[in-house]
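Enquirer: Sharing a sequence plus its predicted fold:
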Amino acid sequence: MKYQQRKKALVLLADGTIFYGKSVGIDGSATGEICFNTGMTGYQEIFTDPSYFGQLMVTTNAHIGNYGVNDLEVESDSIKISGLICRNFSFTHSRVDSDSNLFDWFKKHNLVAISDVDTRALVSYIRDNGAMNAIISTDVDNIDELKKQLAAVPSMEGLELASKVSTKEPYFIGDENAPIKISALDIGIKKNILRNLSKRGAYIKVFPYNSNFADLESFNPDGYFISNGPGDPEPLKEAIELAKEIIKRDLPLFGICLGHQVIALANGISTYKMHNGHRGINHPIKNLLTGKGEITSQNHGFAINREETEANQNVEITHIHLNDNTVAGIRLKNKNVFSVQYHPEASPGPNDSVYLFDQFIEILGKNKEVSSTL
């Protein structure tokens, strides 16, 4: 597609601020909470991450699309972002193992995307003013109508989105003869989480977001997992009750991102909406148990209350985010329950935190050995 053929487009923020750009060639409008990701690579994984459902993505890397798309490099069965805002959109790509270009992939999924936006200025504005709802559109001459559409978009705070991305029916991942069995609650699970568990000798049954303890227990698992996902954790009452039941029965439990927040809520620790969240693949974490630093992949707009976590006698903070000292990991004292706010399954990387999967599998193996002797 030639540059001069592209239509004008815009980003309209909830506070009335407008940034102009050009359409990549798909007409229409898209709404959602605007956020930004600082990763230099991995755009296809970002676009298919269920945790981004309902969000307009601003990519800070200047070039998007230059290495095309590969059908295997996805975190779910479809694009999950509401729309894309970038600086330079590449209609051609130069990677040998690409299956297609990014434009054709967007066209297939009817995703509205705009480029030629001053993303440095836009990201700076979001950093200063916080995440807010926005609309992107090629209908640049009808601002009043766009404002009406934007006003109807619900706030991310208090919004339950797990039901929009969760599986409708249970399914299995891995080798059914694997030594370890895990029941996983899907509240927006990424495929690479399941890959990391299965390649470590686990057979996983994945359950819908509103499943109860009896549902997950029916698989007779060695342990339980609560996934990442989009939206506010507080409306996830079924998931919180499930976590409470697993903890009450003293069973192994691991949670990532939204799952981490659910486990915190199950222990009476509240969550809050962050000013603009953490999204990228270069976030520094300190492991308080080892004293070591980890560079991590993150994607969350909510966090757990640090003061309440420190005051909870049953909970220990295991990881902190070094940029703002928010809680990045917890574990329950005297129980095999732990969680992290970031993504140890990071794809395309970094891989500093994959040891957490090893740790979980080791716990399940030891627990199984103890159970077999009783």
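Expert: Received, thanks.

Enquirer: CA atoms for contacts and neighbours, from now on please.
Expert: Fine.

Enquirer: number of nearby residues for the residue lying closest to Ala151 once chain neighbours are set aside?
Expert: For Ala151, ignoring the flanking residues on the chain, the nearest one in space by Cα to Cα, 6 or more residues apart in numbering is Ala14 at 7.5 Å. Counted with other Cα atoms under 10 Å, residues neighbouring Ala14 total 18.

Enquirer: again, but for the one 4 residues further on
Expert: Ile18 is surrounded by 15 other residues when neighbours are defined as other Cα under 10 Å.

Enquirer: Also the one 3 residues further on?
Expert: Gly21 is flanked by 23 other residues according to other Cα under 10 Å.

Enquirer: Pretty sure it sits against Ser115.
Expert: Yes: in this structure Gly21 lies within contact range of Ser115 using Cα atoms under 8 Å: 5.7 Å.

Enquirer: OK, contacts around the residue nearest to Ala151?
Expert: Shown in contact with Ala14 (Cα atoms under 8 Å, 6 or more residues apart in numbering): Met132, Asn133, Ala134, Lys147, Leu150, Ala151.

Enquirer: That one and Asp186, how far apart?
Expert: 31 Å (Cα to Cα, to the nearest Å).

Enquirer: Put this next to the first one:
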Amino acid sequence: MSKPAKLALEDGAVFTGVSIGSDGEVDGEVCFNTSMTGYQEILTDPSYRGQIVTMTYPQIGNYGVNDGDLESERPHLSGFIVREHSRADSNFRSEGSLSDYLKEWGVVAIESIDTRALVRRIRSQGALRGVLSTIDLDDVSLVAKAKASPGLVGRDLVREVMPEMACEWQESCSEWTHLNVEGIRKSTETTGPHVVALDYGMKWNIPRHLYDQGCQVTVLPGTATAEDVLAQNPDGVFLSNGPGDPEPLEYAIKTIQGVMKQKPIFGICLGHQLLSLACGAKTFKLKFGHRGANHPVQRLSDGLVEITSQNHGFAVDEVSLPASLEVTHRSLNDNTIEGVRHRELPLFSVQYHPEASAGPHDSHYLFQDFLKAMAK
């Protein structure tokens, strides 16, 4: 039997639908993702911490779920919204239904609401705080709770999703080897450059790509100090994606400043914002963010347009960009900065996701650029 659920927004709008996940009540910033596929990668992307994600594609769940498409151990978003949830998961790789997966991990989710109307509201007004509930169905109560939701600005969400201890990446998402107390790096099958990846909520496909390029990858929590990083004697440092507002992460900025003159650095998404902050720039909150698998970005060096996968609600403020940084990539949707490079040091970053799971492969060359930087 279908169970009713409601989504209430801080502006007073209420959407009534049907629960397809766990019973409960969650709050967060309501955002939308325009990807046609990749819902399991979205569910398990730690960058969605604190957000209720709306899928704009009308039917979600038609190819089920499987362990091979995880981007972390579990879902991290606050809630999930779809127009229609497919009851039939038709795919040879499917290991279960989306609804069962949502219930297994306690994700509150809703279907049968007008997602087009919801997205139009967000695009017009900007990101809105909301509450998704199956237990409180009173409109007035839910709207009041939505207004009281803390939102994302000024919050440190990285501490909620980053690993607690150092790990050595092996061959797959399930093969992590904990380092010993002294942090001595264990030998691996690869003999390439050693990369220390600072994990602020890192998607698993990033260390997969580094490993496939022949790198030895040591993952440190995002709170690691510059001394912790340098003690691993890396050839290069990677700054991962992660959730929320970058400006409160003073510990991460300090660490980057402590290693940026000593090691090559490559950053993605939140890592891009943190590298820019460490160099003296500022960031700002986008009206409704960039989230999808088909965002056009222009590479300024030759004018090439890359189709990219994106997930971010903050961006680097171009007015504040220091002279030491040059813009390398730019969004063709709103002209915001999508990549920077230091003019003197081997430091570069992009706002989008070149590891591209699930998305285009246009930007894989960035991993090669990182390898070249470490080889010098």
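Expert: It's in. This structure is a prediction, so every number in the text was calculated from the model and none was measured.

Enquirer: Asp245 of structure 2 versus the aligned partner of the residue nearest to Ala151 of structure 1 in structure 2, what's the distance?
Expert: Aligned counterpart of Ala14 of structure 1 in structure 2: Glu10 (TM-score structural alignment). For Glu10 of structure 2, the distance to Asp245 of structure 2 (Cα to Cα) stands at 20 Å.

Enquirer: and if you look at Pro360 of structure 2?
Expert: In terms of Cα to Cα, Pro360 of structure 2 sits 26 Å off from Asp245 of structure 2.

Enquirer: These two - which one has more neighbours?
Expert: More crowded of Pro360 of structure 2 and Asp245, by other Cα under 10 Å: Asp245, with 24 against 18.

Enquirer: Name the residues of the top strand by length along structure 1 that are buried.
Expert: Identified as the longest strand of structure 1 according to DSSP state E is strand 271-287. Within strand 271-287 of structure 1, the residues that qualify as buried by neighbour count (16 or more other Cα atoms under 10 Å) are 271, 273, 276-287.

Enquirer: how far out from the middle of the chain is that strand?
Expert: Strand 271-287 of structure 1 sits 11 Å away from the centroid of its parent chain (Cα atoms, centre = their mean, to the nearest Å).

Enquirer: List the contacts of that strand.
Expert: Residues outside strand 271-287 of structure 1 that contact it (Cα under 8 Å, 6+ apart): 35-39, 126-127, 129-131, 157, 232-234, 261, 265, 292-305, 318-323, 328, 346, 349-350.

Enquirer: Can you say which of those are buried?
Expert: Buried among the contacts of strand 271-287 of structure 1 (16+ other Cα under 10 Å): 35-39, 126, 131, 157, 232-234, 261, 265, 293-305, 318-321, 328, 346, 349-350.

Enquirer: Mind checking which of those residues are in helices?
Expert: Among these, DSSP state H puts Ile126, Gln261, Leu265 in helices.

Enquirer: Name the nearest residue to the most centrally placed residue in structure 2, ignoring sequence neighbours.
Expert: Among the residues of structure 2, the one closest to the centroid is Ser47, at 3.1 Å (Cα atoms, centre = their mean). The spatially closest residue to Ser47 of structure 2, leaving aside those adjacent along the chain, is Pro243, at 3.8 Å (Cα to Cα, 6+ apart).

Enquirer: quick one: the one you found from Ala166 of structure 2, how far?
Expert: Plainly put, Pro243 of structure 2 is 20 Å away from Ala166 of structure 2 if you go by Cα to Cα.

Enquirer: Of these two, which one has the most company?
Expert: Taking neighbours as other Cα under 10 Å, Pro243 of structure 2 and Ala166 compare with Pro243 leading, 32 against 23.

Enquirer: just checking, what residue in structure 1 corresponds to the residue nearest to Ser47 of structure 2?
Expert: By TM-score structural alignment, Pro243 of structure 2 lines up with Pro230.

Enquirer: show me where structure 1 has helices.
Expert: Remark: helices assigned in structure 1 by DSSP H are 43-47, 102-109, 119-129, 143-151, 162-165, 191-198, 213-217, 237-248, 258-266, 306-311, 355-373.
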